[in-house]
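**Q** How does the following fold in three dimensions:
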Amino acid sequence: MILTDTHTHLYYEKDPDKLKLLIDRCVENGVTRLFLPNVNSESVEEVKALTHLYPEYCYPMLGLHPCDVKENYLDELDRIKRAMEEMKIWAVGEIGIDLYWDKTTLAVQQEAFRTQIGWAKERDLPIVIHCRDAFDEVYEILLEQRDEKLKGIFHCFTGTKEQADRITDLGFYLGIGGVLTYKNSGLDKVVAQLDMKHLVLETDSPYLTPVPFRGKPNESSYLVYIAAKLAEIKNVDLETVAEITTRNSKSIFGI
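**A** Take a look at the predicted model:
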């Protein structure tokens, strides 16, 4: 059984011994494909270091997180673009729009989002979208940018069935994480109505820890609990969930 964590910040763990234990637990649980998004220029080296340390499991992605789109965002974009030219990446991300923390930066977030979508198209890469309190704003840009090269994952999807359909109609996959296991999230009812051909799994570790570890730091090995919840919802076995969602991840990332 091979499970794919399509979104993990595993590189936040700086202690090499603890990091090895995190990787060991991933392997024990069958989580052997780990896709790593950076968030800003400083985290580029962290993603690169972890990829070099565990190349058999880790796949880097690069982008400027919308919460890091600030006054110096053009400089940040320039640094990240240069890094893209120096290393192999599998997606541009995580990128998008976040209006939860700061609505005043919407215009520059939109500009950074468009710019990075352009990078992805130039390189024939998928994008990994961060969207918080900004569905309409993100969707508007996706419609604007829609063509045969626009593809990717809507990371940490927690929306409605109608929103899910709008995203998948654009050819995007939905990243399903720990929120699926939360009792009152309602995501389970939405996912029950979705075809698994549109779904990939993720942890967003160290955030959004699934039950039964909610309240503690998340880790990629916990992906198995998200997969088990999806198996329960779909009334299939864990191996089927692993096979379908990993196949979907291979389709979008090309590896």
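**Q** contacts, neighbours, all on C-alpha from now
**A** OK.
**Q** For stretch 110-119, buried residues please.
**A** 110, 111, 112, 113, 114, 116, 117, 118, 119 (16 or more other CA atoms under 10 Å).
**Q** Give me the distance between residue 72 and residue 109.
**A** With the distance defined as CA to CA, to the nearest Å, residue 72 ends up 12 Å from residue 109.
**Q** Looking at the two, which is more packed in?
**A** residue 109 (25 against 9; other CA atoms under 10 Å).
**Q** what helices or strands is the helix or strand that the more buried one is a member of leaning on?
**A** Secondary structure from DSSP states H and E places residue 109 in helix 106-123. In terms of contacts (3 or more CA pairs under 8 Å, 6 or more residues apart in numbering; DSSP states H and E), helix 106-123 is packed against strand 92-98, helix 135-145.
**Q** And the first one, what does it pack against?
**A** It stands for strand 92-98. Counting by 3+ CA pairs under 8 Å, 6+ apart, strand 92-98 packs on strand 58-61, helix 106-123, strand 127-132, helix 135-145.
**Q** how about the ones you listed, which one is nearest residue 40?
**A** strand 58-61 (11.4 Å; CA to CA).
**Q** for stretch 92-105, the distance to its chain's centre please.
**A** On the basis of CA atoms, centre = their mean, to the nearest Å, stretch 92-105 sits 14 Å off its chain's mean C-alpha point.
**Q** want to put them side by side, so please do this one too:
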Amino acid sequence: MITDTHTHLYSEQFDEDRKAMIQRAKDAGVTRFFIPAIDSSYTTQMFSLEKENPNDVFLMMGLHPTSVNENYLEELAHVKDWINQRNFYAIGEIGIDLYWDKSFLTQQQEAFRTQIKWAKEKKLPIVIHCREAFDEIFEVLETEKSDDLRGIFHCFTGTLEQAKKAISYNMKLGIGGVATFKNGKINQFLNEIDIKHIVLETDAPYLAPTPFRGKRNESAYITKVIDKLVDIYGLTFQEIAKITTQNSKQVFGI
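**A** Have a look, this model is predicted:
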């Protein structure tokens, strides 16, 4: 059993072959797909995906930091409304992104903090998006840390020191295609991180692993990430799949 803890299966990039793409993943052994939210414009697609794959797809709800702009309060209200209406498996993806736009940093911080509080109220994990914002993310986590706060640092691309700090906040590290890149850097120190802190992800359709780098990613390609972790940890493919799926169960509770 392999778990993809972060995959945007509702993306329009899969509109032409979504069913076949999901079947390829299942054929590769991927049996659990955790689906992060972006903003209200994708909610309908997410629910349709869940309806079509009720036994395999597990939805999150949240406001992505790159969707935090002038109407972010309306978007937060959308998130709040839905988490009060039905079950989700995490609040995510949420966080801070200073790569594309720094003008809404204050609003991103507020949205991040607000959604963390909702996660704790609902006893849900959080899934963190962080791009060029480790200091800002850690600043918020420091004020919100508690025994009931847990989650995943999605697409972790930081340093060893930052990895240890993320883990100290009860976060697993989401490891995907970047670990297979020659310049990915995290492969240089992952062996110093106990595998009990690692979960697998693709972030499909983004960040395809080698040898598919630069092409559309899909959940089946998670096997290439496992192959890399086999080299790093000296464990078998089956052991990596089993351990990381168990780690994901600790986060999501299922």
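**Q** just the buried residues of stretch 110-119 of structure 1 now: which is nearest residue 214 of structure 1?
**A** Closest to residue 214 of structure 1, out of all of the buried residues of stretch 110-119 of structure 1 and judged by CA to CA, is residue 113, at 31.3 Å.
**Q** follow-up on the earlier one: could you provide the buried residues of stretch 110-119 of structure 1 in CSV, with additional columns for distance to residue 174 of structure 1?
**A** Supplementary listing: the buried residues of stretch 110-119 of structure 1 in CSV, determined by distance: CA to CA, whole Å:
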residue, distance to residue 174 of structure 1
110, 21
111, 23
112, 22
113, 18
114, 20
116, 20
117, 18
118, 21
119, 21
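**Q** ok, the residues you listed vs residue 172 of structure 1, which is closest?
**A** For these, the nearest to residue 172 of structure 1 is residue 117 (13.6 Å; CA to CA).
**Q** Could you check how far the nearest residue to that closest one once chain neighbours are set aside is from residue 95 of structure 1?
**A** Nearest non-adjacent residue to residue 117 of structure 1, counting by CA to CA, 6 or more residues apart in numbering: residue 127, 6.9 Å away. Using CA to CA, residue 127 of structure 1 is found at 7 Å from residue 95 of structure 1.
**Q** which of these two has more neighbours?
**A** residue 127 (32 against 29).
**Q** now that one: how far from residue 105 of structure 1?
**A** In terms of CA to CA, residue 127 of structure 1 sits 21 Å off from residue 105 of structure 1.
**Q** And for residue 48 of structure 2, the neighbour number?
**A** 12.
**Q** Which strand or helix spans it?
**A** Going by DSSP H and E, residue 48 of structure 2 is part of helix 43-52.
**Q** Quick check: which element contains residue 166 of structure 1?
**A** Going by DSSP H and E, residue 166 of structure 1 is in helix 161-169.
**Q** what residues does that helix touch?
**A** When contacts are defined by CA atoms under 8 Å, 6 or more residues apart in numbering, helix 161-169 of structure 1 is touched by residues 139, 154, 173, 174, 190, 191, 193, 194, 198.
**Q** Any chance of JSON lines for the residues you listed, columns distance to residue 214 of structure 1 and secondary structure?
**A** Output for the contacts of helix 161-169 of structure 1, formatted as JSON lines (distance: CA to CA, whole Å; DSSP: H, G, I helix; E, B strand; the rest coil):
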{"residue": "139", "distance to residue 214 of structure 1": "30", "secondary structure": "helix"}
{"residue": "154", "distance to residue 214 of structure 1": "23", "secondary structure": "strand"}
{"residue": "173", "distance to residue 214 of structure 1": "25", "secondary structure": "strand"}
{"residue": "174", "distance to residue 214 of structure 1": "22", "secondary structure": "strand"}
{"residue": "190", "distance to residue 214 of structure 1": "21", "secondary structure": "helix"}
{"residue": "191", "distance to residue 214 of structure 1": "20", "secondary structure": "helix"}
{"residue": "193", "distance to residue 214 of structure 1": "25", "secondary structure": "coil"}
{"residue": "194", "distance to residue 214 of structure 1": "25", "secondary structure": "coil"}
{"residue": "198", "distance to residue 214 of structure 1": "26", "secondary structure": "helix"}
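**Q** Out of these, give me the two with the largest separation.
**A** Farthest-apart pair in the contacts of helix 161-169 of structure 1 is 139 and 193; separation 21.0 Å (CA to CA).
**Q** Tell me which of these two has more neighbours.
**A** residue 139 (16 against 12).
**Q** Nearest residue to that one in space, please, no chain neighbours.
**A** Counting by CA to CA, 6+ apart, the residue nearest residue 139 of structure 1 is residue 167, at 7.8 Å.
**Q** tell me the contacts of residue 117 of structure 2?
**A** residue 144.
**Q** residue in structure 1 matching it?
**A** Aligned by TM-score structural alignment, residue 117 of structure 2 pairs with residue 118 of structure 1.
**Q** For burial, what's the neighbour tally of the aligned residue in structure 2 for residue 167 of structure 1?
**A** Here residue 167 of structure 1 is matched to residue 166 in structure 2, going by TM-score structural alignment. The tally of other residues near residue 166 of structure 2 (other CA under 10 Å) stands at 22.
**Q** same check, this time on residue 139 of structure 2
**A** 12.
**Q** quick one: the residue mapped onto it from structure 1 and residue 96 of structure 1, what's the gap?
**A** In structure 1, the residue matched to residue 139 of structure 2 (TM-score structural alignment) is residue 140. According to CA to CA, residue 140 of structure 1 stands 12 Å off from residue 96 of structure 1.
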